[in-house]
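Enquirer: coords please:
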Amino acid sequence: MNQEKPIVVKCPQCGIPVVWGEVSPFRPFCSKRCQLIDLGEWAEEEKRIAGAPDMSDSDGWSENQ
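Expert: Here you go, the predicted model:
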């Protein structure tokens, strides 16, 4: 029998090991609680993806110019 070792990742919120598979419905999070904490941080803009600043709202910039 060929049984593969399951992939285990750390919950990005609390660090608890999580099996990456059907047994972990909130993967990569360990629980709904950690999933919602992470979502709240994104919603409150505590987390963001680095990139160029949005110029559309600054200094009167317009696509029509």
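Enquirer: make it CA atoms for all contacts and neighbour counts henceforth
Expert: Noted.
Enquirer: once you drop chain neighbours, what's closest to the residue most central in space within the chain?
Expert: Geometric centre of the chain, nearest residue: Asp38, 6.6 Å, by C-alpha atoms, centre = their mean. Spatial nearest neighbour of Asp38, excluding adjacent residues (C-alpha to C-alpha, 6 or more residues apart in numbering): Gln13 at 6.8 Å.
Enquirer: could you also give me the structure for this second sequence? I'd like to compare it with the first:
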Amino acid sequence: MATNVACPRCRQSVPWNEHSTHRPFCSEKCKLIDLGKWADEDNRISEPLESDLIWDPYRPTED
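Expert: The predicted structure follows:
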């Protein structure tokens, strides 16, 4: 059974498989509109990120 998801932009149903090249978006258009909203800062992360969730290539690892 195929899994479907809703396009984050227009809510159209999108099959979640290797043939859905723009997933989770339904089309290149919805994908680019979403990218533009992030670039214009209409979308943003609402809460500060916890420092242990941010990858830092210079932070020493705990082995």
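Enquirer: what TM-score comes out when they're superposed?
Expert: The TM-score (TM-score structural alignment, normalised by the length of structure 2) is 0.73; 48 aligned residues with a C-alpha RMSD of 0.7 Å.
Enquirer: which residue lines up with the residue nearest to Asp38 of structure 1 in structure 2?
Expert: Aligned counterpart of Gln13 of structure 1 in structure 2: Arg9 (TM-score structural alignment).
Enquirer: just the helices in structure 2 please.
Expert: For structure 2, applying DSSP state H gives helices covering 28-39.
Enquirer: could you pull out the strands for it?
Expert: 4-6, 13-15 (DSSP state E).
Enquirer: using a markdown table, lay out the ones you listed together with mean neighbour count and distance to Trp38 of structure 2.
Expert: Below are the strands of structure 2 laid out as a markdown table (neighbours: other C-alpha atoms under 10 Å; distance: least, C-alpha to C-alpha, whole Å):
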| stretch | mean neighbour count | distance to Trp38 of structure 2 |
| --- | --- | --- |
| strand 4-6 | 15 | 19 |
| strand 13-15 | 17 | 22 |
